[in-house]
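Q: This is a predicted model, with the sequence first.
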Amino acid sequence: MPDLSDATRGRLLFGGDYNPEQWPEETWHEDVRLMKEAGVNSVTLGVFSWAKLEPRPGAREFGWLDRLMDLMHENGIGVVLATPTSSPPPWMGRLHPETLPRDEDGRTEWWGSRQHFSHSSATYRRYAAAITEDLAARYGGHPALRMWHINNEYCTYDYGDEAEDAFRGWLQAGYGTLDALNRAWGTAFWSQGYGDWHEVLPPRRAHYMKNPTQVLDFRRFTSDALLECYLAERDIVARHSPHTPVTTNFMALWQGLDAWRWAGQEDVVSIDVYPDPRDPFGGQYGALVHDMTRSQARGGPWAVMEQAAGPVNWRGVNHPKPAGLNRLWSLQAVARGADAVCYFQWRQSRQGSEKFHSGMVGHAGERGRTFQEVKRIGAELALLSGKVADTRVEAAEVAVLLDWNSWWAAEQDGRLSREVDQAQVVRAWHRALWEAHTVADFAHPEHDLSGYRLVVVPQLYLMTDAAVDNLVTYVHQGGTLVAGFQTGVADEDDRVREGGMDARLRDLFGIRVLHEWWPLDAGETVDADGFRGTLWSEEIEAADDVDAVTPYKGGELDGLPAILRKGRARYLSTLPEPHALRALLTEIAAEAGVRPTLAGLPAGVEAVRRGGLLFLLQHGRERVTVPVPGRHRDLLTGAEVTGTVELGRYGVAVLEAAS
């Protein structure tokens, strides 16, 4: 099975999406000159080229792509070749309207943008397979080819007729009988019992709230239907070039795809990551995305497929990156396991919806600050390649649990609080670990957790029996577990478990009775002994065998447990404020034998070990002194470092121990 090393060939990949069809052909040679000047060794071609490759049904216009592939090879630049299937040509929608997706109101999503395809359309799949087959046959053996890139940011929902038939078939395969489906969906409620499979529909527009398990299953189905599209194209290109790795790019913390399930089908896990330059915790967000992607890559190297060299075009206000931030975040990705650092896109567009989205070569051209910074990043990645490429991040001792099924179920209509955002809860817990200078993996709750000293569960509203048993076994075998509020409430069918929490978890945490959930309003807090809680609280009665209780102070829950500890398991019935959560997790991690990557780090400085190297990254604007025991050499500057290292605004040092 090929992997990222087959594409990198012992070096870090650096480049981005190249869309030369937007420019006169004479620009191509100028692009190559600038790419070589910037140290670019990889470009992604063809992502949005279907209309140019197939201007009429069945026609093939490959001449321009032939010339580009040859041009890249002649100049030592590898190609990540994309199948163009995320954006079908207008003729397809005109001739085959059934290929267009429909929303939950039955409205057609027309061409004129992108991702306008029905994942369940047999016609779309036939055309997608045909263009993929011809691309793979033509370029599968081309010497410039380094990796295949299937589609782009899979994210389409479809409620149309073919999706309806496919959803019904998916349910029949999963449940077998209508009786089983009726039990799983709880259709005794609101007279929803189904007597014929043809009565079962996608969760289209309804008068009031929809059946939650129907919606949950539709999310599962959609993820699987899109995965079928990916696998069909993956298998075609793999047949023509079996030693070339294949990827498709995930979107960071996107709810629509079960990334654990998808990652298992990729040779290379890749991500598009766009932290907000104005976010004071943008660096922590990047670290979270990197940790999650590395974990989906099973600890091996992974790829940043897209990031921005400057501003994006889709926020309310699109701020540029201050000088040095692009470099900092690029090297942060390498520190946390990336072997490819790429951008959308190479040359900034002059027309279209993304003309204000930055490129490696911006509207200011080669003299612009953006390109000059890109050149520096390319040079530094070249310096690091021999030491870093195809190495791993030092094994983490902490795991953060996340499950897309739980996320889907927790954020439906009819829940107790719209203030609870799963992604923000996960980010809060990861931020506490990041600020404590502790590198964490992410894991599925059914994964083997035995290699971790500490497992944290920000929130797992829905848990399978296997997941519950896994956590109980982990603790009984000596692991330390910390779980957040509203964990273990529902089973895999989104059925509330008897007692409001799985009985095995109640016993594990020392909960006799969970009387009521008490969600908090926006901005509301609740006092507890030694800290203040946010977002949520719960009315809990502790069991007799609990080891310690941290009580609420005042209000309706006065004296009741805010935190319970029984043995190596803790349960937090609220979300402590950031500094309190950091202090709590730091204390628990220390008890579990987890130590920070480097002691004595100033606030805002991140430390990660990869491949025997120590990466130090300063996310602040002030000059700081970082204690580093022993003698080292900074690979970026060649300077000798003894005892301490100075980092300026957005500064980075990559230290190798002196021999």
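A: Noted; the coordinates are in hand.
Q: going forward, measure contacts between C-alpha atoms and count neighbours the same way
A: Fine.
Q: Please identify the next secondary structure element, helix or strand, after the longest strand along the chain.
A: If you go by DSSP state E, the chain has its longest strand at strand 624-634. Scanning forward in sequence from strand 624-634 by DSSP states H and E, the next helix or strand is strand 640-647.
Q: what's the longest strand of the chain packed up against?
A: strand 640-647, strand 652-657 (3 or more CA pairs under 8 Å, 6 or more residues apart in numbering; DSSP states H and E).
Q: Now do it: everything it contacts.
A: Strand 624-634 has contacts (CA atoms under 8 Å, 6 or more residues apart in numbering) with 600-602, 639-648, 653-658.
Q: Report the spatially nearest residue to the residue nearest the centre of the chain, omitting neighbours in sequence.
A: Against the mean C-alpha coordinate of the chain, by CA atoms, centre = their mean, the closest residue is residue 252 at 3.5 Å. Among residues not flanking residue 252 along the chain, residue 273 sits closest, at 5.7 Å (CA to CA, 6 or more residues apart in numbering).
Q: also this one, for the comparison:
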Amino acid sequence: MPETTPQGPDRLAFGGDYNPEQWPESVWHEDVRLMREAGVTMVSVGIFSWALLEPEPGGYDFGWLDRVLDLLHENGIRADLGTPTASPPAWFYRAHPDALPVGREGLRHSFGSRAAICHSSPAYREAAARITTELGRRYAGHPALAMWHVHNEYGVPVSACYCDNCAAHFRRWLQARYGTVEAVNDAWGTAFWGLRYRSFDEIDPPRLTPTVGNPAQQLDHRRFADDTMRENFRMERDILHRLAPGVPVTTNFMTALSQCDTIDYWAWGREVDLVTNDHYLMTDGRRTHVNLAMAADLTRSVAGGAPWLLLEHSTSGVSWQPRNPAKRPGEMARNSLAHVARGSEGAMFFQWRQSRKGAEKFHSAMLPHAGTDTRIWREVVALGADIGSLAGLRGTRTVPDVGMVWDWHSWWAQGLEWRPSEDHDARERADSFYEALYDRHLTVDFAHPGADLSAYPLVVVPALYLATEESGRNLRAYVENGGTLVVSYFSGIVDEHDAVHPGAYPGVLRDVLGLTVEEWSPLGAGESVRITGPQDATVTGDVWTEFVVPRGAETVWTYADGPAAGGPAVTRHRLGRGTAWYVSSRLDPLALDAVLESACEDAGIAPRTELPRDVEVVRRCGDGGDYLFAVNHTPHDTKVPLERPGTELLSGEHAAGHLAVPAGAVKVVRLDA
């Protein structure tokens, strides 16, 4: 079996994407000298180098890459070696123009950017297999090789293609999935609007239609596109496993819910030897460190709780958002170590040396345009030293407090057209529930709705519009066996084909919640309702209301006005040894926190009132020891209580009682046994 960590380094990974082909060879020796100064242990190489490695069909030039890898090895730096299949050369597209993807509207993309790929193209698959085989044969035994990096950010910027190659492939995929066209008609509900098919040959991808297309067809095409990309990954992975046995193979994910919605990472996590992730702060006015924590928790969860690796993030500003502010002093280290706290085995960046040309020339890098006499470079060197001091925590695991159910298929289905309200957003609900748990200083594991949830005293379900009968049984069993469940509105509604479950809403969650919903009544833009609760507390909800009928559940909060005035807004249902809460409106943050406070009481989770807001405390434990991370995102010095004394690893100082954490700083304590 392949290793599940990069081969060679006995420290955490620190480095970034290295693109020496962008620079004269005379610069390479300066690069590795500065890498050693910064404490770099690994760099990613060759990710976009297909046109240089194979400058003409079947003609290869590996000399420059040989020299790069030899130079890295001579300087004690390992390589995450890429297969360059995210960016085929111009000659390939000239010979195979049908390998360029076609959009839903029927227009074919042109060569001139990255990842312009039809993943169903036989020519692309053949060419990708050839270049991957050549790389595997040549570098399988190279002493610099730490791991293989297949492709780059699958699904970005193109995931689905609607060309004739994809149409034929989609039909084969449907036949393998359903067996008969009659089964497709049944699953897709084609009796509606007379959309019935007589044979697979009549089925096309869900191309542009005059009005909304069949939602089940669109959902299956999403699955098909995801499966097709994963087929290509497996093809390259298997070639590398055969030629370089024991060397781990990965591809870089983008699990942040705001950055990539086309990939089922639960499925992808089972295919890679090591889960890796790229994360970039979304500067859209939200608390960026909360989104960072969420992305790291989700990545760790995709890895099954095992250590993973942050393969890309930025030293400062990026170049592709509407506004790209620089990171403030200390923010780069804080971001990096927050990822490590939540399970990453290091911190890698895009990229090593800032580009002078091309689309990302204004994207920050470890070595900026202005060189080494810069704040960024000094912070990079300091961070390299800090990362180097944390080698002992390799292999330890982040300790979660609660679980959150998330499913990409449900997100895809809910995002299709003609839903009750365009203001209801599954990602927004996940963000809001996560932020509320974060502010209660709880570390979150994400889980598939069919996963074993028994380890979590509390599980929240912020948005599960698509829920199978198996998922419904799983959530019920979780509560019956003593768990505490919190479910948000518009969950449990449809099955895997986007067909409404028989009977009253919320479908497969009726029994566990002890209620039915006769109707939902979404609110207009800017409208809100008042909701009253215990001790005559009054809060507000917006976006959504429902006509809830308790059938065993007790009413905890009540609509004071609005369409459902006088009816239940928040309910609580005792079932077996556990409790299930239901929230039927989008509550304001204070109200959502109040519900979660009550749910935490049910779950036996004590409040952590001694920790200030925006100071996160996360633990990693294992054979390597017990480590506590304290990350202070505030402009104020603070203190964090320690349950037992230990050594603060970034300073070497003894810590006991309370740990002083200066404004904007990170402290890491190895607790005494």
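A: Perfect, I can see it now. These figures come from a predicted structure and were not determined experimentally.
Q: ok so, going back, among the helices and strands packed on strand 624-634 of the first structure, which comes closest to residue 48 of the first structure?
A: Proximity to residue 48 of the first structure (CA to CA) singles out strand 652-657 among those, at 35.4 Å.
Q: what does the closest one correspond to over in the second structure?
A: Mapping strand 652-657 of the first structure onto the second structure (TM-score structural alignment) gives residues 666-671.
Q: what about that stretch, how far off from the first structure?
A: Comparison of stretch 666-671 of the second structure with the first structure after fitting gives an average deviation of 1.5 Å (mean CA distance after the TM-score superposition for the first structure).
Q: tell me how far that stretch is from the chain's mean position?
A: Computed by CA atoms, centre = their mean, to the nearest Å, the chain-centroid distance of stretch 666-671 of the second structure equals 26 Å.
Q: List of residues touching it?
A: By CA under 8 Å, 6+ apart, stretch 666-671 of the second structure touches 334, 337, 625-632, 644-650, 655, 661.
Q: buried set for the longest strand of the first structure?
A: Using 16 or more other CA atoms under 10 Å as the test for burial, strand 624-634 of the first structure gives 624, 626, 627, 628, 632, 633, 634.
Q: Provide the aligned range in the second structure for stretch 328-345 of the first structure.
A: The aligned range for stretch 328-345 of the first structure in the second structure is 334-351, by TM-score structural alignment.
Q: What's the end-to-end length of the matching stretch?
A: End-to-end distance for stretch 334-351 of the second structure, by CA to CA, to the nearest Å: 18 Å.
Q: Tell me the counterpart residues of stretch 40-57 of the first structure in the second structure, please.
A: Residue span in the second structure matched to stretch 40-57 of the first structure, by TM-score structural alignment: 40-57.
Q: mind checking the end-to-end distance for that stretch?
A: Stretch 40-57 of the second structure has its terminal residues 35 Å apart, counting by CA to CA.
Q: So the residue nearest to residue 252 of the first structure sits against residue 309, correct?
A: No - if you go by CA atoms under 8 Å, residue 273 of the first structure and residue 309 don't touch, sitting 11.4 Å apart.
Q: I'd like to know how many residues surround residue 348 of the first structure.
A: 21 (other CA atoms under 10 Å).
Q: how about the strands in the stretch 401-550 of the first structure?
A: In the stretch 401-550 of the first structure, the segments counted as strands under DSSP state E, counting those that start in this stretch are 440-443, 454-457, 480-483, 511-517, 525-528, 531-534, 538-542, 548-551.
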